[in-house]
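J.: Generate a structure from the sequence data that follows.
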Amino acid sequence: MSGTATQAANSAPGAKKFATREADANFTSSFRTLYTLAQCTPDLPTSDCDRCLRYVTGNLPRGRQGGRVLSPSCNVRYETYLFYNLNQTAVASPPPPLVPVSRGNGRRTWPIIVAIVVPIAASILVLLLACWVSKRRAKKYDAVQGGNAGYDITTVEALQYDFATIEAATNKFSDANKLGEGGFGEVYKGILPNQQVIAVKRLSRGSGQGDEEFKNEAVLVAKLQHRNLVRLLGFCLEREEKILVYEYVPNKSLDYFVFDPTKQGQLDWSRRYKIIGGIARGILYLHEDSRLRIIHRDLKASNILLDEDMNPKISDFGMARIFGVDQTQGTTRRVVGTYGYMSPEYAMQGQFSVKSDVYSFGVLVLEIISGQRNSNFYETEGAQDLISYAWKLWKDGRSQELLNPVLRDSYSRNEVIRCIQMGLLCVQEDPADRPTMATIVLLLNSYSVTLPVPKQPAFVLQSRTDGRMPDKGLESDQSTSQSMPWSINEASITELHPR
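T.: Coordinates of the predicted model:
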C-alpha cells in the first residue's frame, strides 16, 4: 500500500494521480495475490497527495482480506481479487453497453435491463453516501475548530508526522543539522524521503510553551496561506515530544542581517523597503484577510525569516490569539511577548488588539532603518532607547540621521522619511492614534497619501536606571548560549508578575 501511494503521489505532471499494484501476500499460511489501488484528485500537489494517502492508508481496516477508505481528496483500496480494469486509468470499469431491445421478445429483455441498471444505480448511491459521510465529518471538525479548519488534508490527523520520520530526516537531531536554539526548544534542518527540505522545531519539555500554545500554533498556522507567512507542513506528538514541521527558509531571520555590523551591507535600502512592505502585508492578512482576526503578539526581528529572494515571512505563532471577525480587543492576565516591542497598554494592563501588533511593527520599522535594537540601544544624545532617539531627531528636523550609515550612499530620501514618520505613528501611546495595517500598506504603496504629524510616542523604557529590566518571575526564549541582560529584545515574556 505504501508503494502504491508513493507511485500515485509522484505521477508525472499532467497525468492522473492514480496507481495500481499487485503482489503475493501470505494470508493464514496460504499465498494469494493482493491487488492495491491509490488515487488523489488531480488538483493536489505531490506533497499534499502523499500526506492524504498516508493518512487514509493508516485508517484501513485491520485483520481483513480487503478494505477501502474514501476521503474528499484521495482514496485507497486493497482486495484479494482483481477489482479494477487493467486497461483503464479510472477506478471503475465503464458499464457494459445495453442490449438492444427487440419489439418481438420484450419479456426476455426486461430482466437483462434490470440486471444491468440496478447494480449501476446501487453503486452510484453508495458513492454518494460515502461522499456525504465524508463531508459531514469535515463539517463536524470545522465546528470543533471554531470554523477555522480547511480542506481535509489540513486536519489535525492529516498533519501528523511520526517520530521515526522526523528523526531520520534530521539525522537523529544531529548538531550538524541544528539551525538555532531558544528557550522554547531547538530548530533543525531536515530532508524528508521525497527530498523536501524542512525546518523542524523541537520544543523542549521544560519550555514555557505548553499544550495550549503548541496546539494553537499547529492548527492555526496550517490554515494560513500567504506568501509573507511561514507555512506549517505538520507536527508530531509522540514519545512525549512536541515537534513542528515548517517549510525551510534558507536565509535565517531578519535580525541576523539587520543587527550584525558585518552583514548589514547585504541589505540595501531597496531590499529593506521591500521587507517592510512584505511584513506589513503579512500582518494585514492576519488582521483582516484571514478567516478570523489573528493577533500575533510577538512580532520582532528574530521572528521574521527571509527566503532565498529575501522576501520576509512571519513565523512563531505560538503566542497568537484568535479573535472573531467582529472582535477588536481583549484582555489577559498572562502577558506574553518581548520587551522593546510590547505596546504600553499591553505591557502594563494586559490589553491587546490589532493596534498592539501595529506598535510592534513600528518598533521593527525603526530597527530596520537604523540597524539598532530598541531595548539594547546605546545611549545617544540623552536618549535611552531607539524610539526616544528617533523622536528627538524628528523634532529637530534631523530624521535622516537615524538611517544606518551603511545605507547613506544609495537610498530614497522620501521613502526613508515616510518610513520614520510611519514608524513614529505606529508607536503612539494612545492606540487610537496608531494607523491600521490597511492604512500602513496604503502609505507604503502610495506617495499621494499625506501622513499625520506624530505626537510624542510612548517611552516604555524611559524609567530604566541601569539599562536592565526586572527579571523576577519572567521566562525567556532567548538563546541559552548567550548571557545578556534582560534589556535585550530577544527575551519573550511568557508571564508577568506584579511587584
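J.: contacts and neighbour counts: CA atoms only from here.
T.: Fine.
J.: Let me see the ranges of the helices in the protein.
T.: Using DSSP state H, the helices of the chain run over residues 2-9, 46-58, 106-144, 156-159, 163-169, 211-223, 254-258, 269-284, 344-349, 354-370, 386-395, 413-426, 437-445.
J.: Out of these, which one sits most buried?
T.: Comparing those by mean neighbour count (mean count of other Cα atoms under 10 Å), helix 354-370 comes out on top with a mean of 25.
J.: Next, the angle helix 437-445 makes with that one.
T.: 30 degrees (axes from the mean of the first three to the mean of the last three Cα atoms, to 10 degrees).
J.: Show me how far helix 354-370 is from its chain's centre.
T.: 21 Å (Cα atoms, centre = their mean, to the nearest Å).
J.: this one as well, want them side by side:
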Amino acid sequence: MGSSMSWCCGAKRVDQGFVNGAANSSWRIFTYKELYAATNGFSEDNMLGEGGFGSVYWGKTTDGLQIAVKKLKAMNSKAEMEFAVEVEVLARVRHKNLLGLRGYCAGAEHRLIVYDYMPNLSLLSHLHGEFRGEAQLDWKRRMNIILGSAEGLVYLHHEVKPHIIHRDIKASNVLLDSEFEPLVADFGFAKLIPDGVSHMTTRVKGTLGYLAPEYAMWGKVSESCDVYSFGILLLELVSGRKPIEKLPGGLRRTITEWADPLISKARFRDLVDPRLRGDFNEAQLRRVIEAAALCVQGEPERRPDMREVVAIIKGTAAQGEGMRIESIRYKEDLMAMDQNSDDDIDAYAYDVDDDDDMRGGKFRRESSVYGVFGKMDVQKMADPYVGYGGRREMVHG
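T.: Predicted structure coming up:
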C-alpha cells in the first residue's frame, strides 16, 4: 500500500454515477468472487494504475456502485502491515474531505481494499497529467480544494483519536469527486500518534519534493511533516508548477527555490499559474502564499499547525508583515535521482529491508506515474527536536 501512485488516477475515465464514500460511513467485507466479477476478472482493460504494491482496477458492483479495487501483489510482512494500517485508518476516519473505506477482502491468498471511484481522478491529473490542458481548475475550485484538504488534515491531526499523521500528502493523493470536492486519500504510510507523544522515529517513506527535512534526515515524523508537505502542495496549486522541475542542462530546482525570491519581493502575481489568465482573488492569493511560506519553514517549530493554517487561509488570523521561505535544499545527488520532467512523470520507489539502517536501501523504477519515493540526505541542520527539551516523549515505530 502506501504506494507511489494514486489508485484512482490513470488513463481510464469511466462514466460518472458513483456514490461519495467519504460521506457514507458504511463499509463491508467483500468476497474475492464479488470483486473478481466487478472488475471483469481483474482485466487489463479495467486497470487504473500499477505500482510496487500491485495494481488498481475499476469495477462496478451488482448494485451499480463504481469502485476502485487495490489488489496487493505480494504477501509478505511489510505488505501485510501496510494493508492492516490502511484498513484500520480508513475505517476510523469520518470526514467529508477524507476518502473513506468502502470495504476490503482478506482471504487466504488475497488482500484487496475497496474504495469509491473518483470520476475527476486526482489533483495531479489536472495540474500535470492528462487534463492539464483543459483548464478545469479555476481559482474558485483551487481555493475549495485548498480549504477542503486543509480541513481534512485538521481532522486527522486534532480531532480523531489517536491522531493520525498521513506521511504522504501530495497532489496525486488529493482526489476529486464529480463536483471537484477534494478527498485526501492513500493512508498506507499513515502513523497513529498516541496522546502526549510529540513525534515518532520511523523509516522514511514519501515523495521527493514534499518531504520535510527533519523527516528526510532523521526519520522523525510528526504532524509538522504533513504541514510541510501541505505547504508544498499550496505552492503547487497556486503556481501550477511541480515540486521539483527540470531546468535546461539537466539541473533541477525545487518549487521553494523558485518561489522564495518572488515571495520575498512580494511579487505574488508572478507566482500564479498562467492558465488562470489573471482571474484570481488577490487577497486570497496573499493569504495562501503566507500560509505556504510558513508551512515550508526548515525548522518544524516555526511551522503553524493545521488549525492555524486554515485560519490564515480564511483570513481570521493576524497577517504577517513580511514573508520569506527559510527551507532546506536537497543535496544535488538526491536532486539528480529525481526523474520528473515536463512531459514525463516517472516514479522511483525506495526499498528498505528490515535490517537496513536509515541510509541503506535502494531505488527501483516504478511503472506508476505518480511521484518519487525516496529517503533523502539534505544539507546539515541541527536536530529539530533538541529544542523540545523533553517536553513530550518520543516513541519509535
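J.: With distance to Gln195 of structure 1 added, can I get the helices of structure 1 in a markdown table?
T.: Shown next, in a markdown table, are the helices of structure 1 (distance: least, Cα to Cα, whole Å):
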| stretch | distance to Gln195 of structure 1 |
| --- | --- |
| helix 2-9 | 13 |
| helix 46-58 | 11 |
| helix 106-144 | 30 |
| helix 156-159 | 18 |
| helix 163-169 | 9 |
| helix 211-223 | 21 |
| helix 254-258 | 27 |
| helix 269-284 | 28 |
| helix 344-349 | 43 |
| helix 354-370 | 35 |
| helix 386-395 | 44 |
| helix 413-426 | 41 |
| helix 437-445 | 37 |
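J.: do you know which of those lies nearest Arg321 of structure 1?
T.: When those are compared by Cα to Cα, helix 211-223 sits nearest Arg321 of structure 1, at 8.4 Å.
J.: In structure 2, which residues correspond to the closest one?
T.: Aligning helix 211-223 of structure 1 against structure 2 (TM-score structural alignment) gives residues 80-92.
J.: Same check on stretch 355-363 of structure 1?
T.: Using TM-score structural alignment, the residues of structure 2 aligned to stretch 355-363 of structure 1 are 224-232.
J.: Have a look at how far, on average, that stretch is from structure 1.
T.: Following the fit onto structure 1, the mean deviation recorded for stretch 224-232 of structure 2 is 0.3 Å by mean Cα distance after the TM-score superposition for structure 1.
J.: residues making contact with that stretch?
T.: For stretch 224-232 of structure 2, contacts defined as Cα atoms under 8 Å, 6 or more residues apart in numbering pick out 150, 165-170, 209-212, 215, 243, 255-256, 291-297, 300, 303-306.
J.: Swap in 7 Å and give it another go.
T.: The contact list for stretch 224-232 of structure 2 (Cα atoms under 7 Å, 6 or more residues apart in numbering) reads 165-167, 169-170, 210-212, 215, 243, 292-293, 295-296, 300, 303, 305-306.
J.: Which residues are in contact with the aligned residue in structure 2 for Tyr346 of structure 1?
T.: Using TM-score structural alignment, the equivalent of Tyr346 of structure 1 in structure 2 is Tyr215. The contact partners of Tyr215 of structure 2, by Cα under 7 Å, 6+ apart, come to Val204, Val221, Cys225.
J.: and Tyr215 of structure 2, how far is that from His199 of structure 2?
T.: Counting by Cα to Cα, to the nearest Å, the gap from Tyr215 of structure 2 to His199 of structure 2 is 10 Å.
J.: any common contacting residues for the two?
T.: Common neighbours of Tyr215 of structure 2 and His199 (criterion: Cα under 7 Å, 6+ apart): Val221.
J.: tell me, how many neighbours does the aligned residue in structure 2 for Leu244 of structure 1 end up with?
T.: Alignment note (TM-score structural alignment): Leu244 of structure 1 maps to Ile113 of structure 2. By the criterion of other Cα atoms under 10 Å, Ile113 of structure 2 has 24 neighbours.
J.: Name the nearest residue to Ile113 of structure 2, sequence neighbours excluded.
T.: Nearest non-adjacent residue to Ile113 of structure 2, counting by Cα to Cα, 6 or more residues apart in numbering: Tyr104, 4.3 Å away.
J.: distance of that neighbour from Asp45 of structure 2?
T.: In this view, Tyr104 of structure 2 and Asp45 of structure 2 are 22 Å apart by Cα to Cα.
J.: Same drill for those two, tell me which one is more crowded.
T.: More crowded of Tyr104 of structure 2 and Asp45, by other Cα under 10 Å: Tyr104, with 23 against 11.
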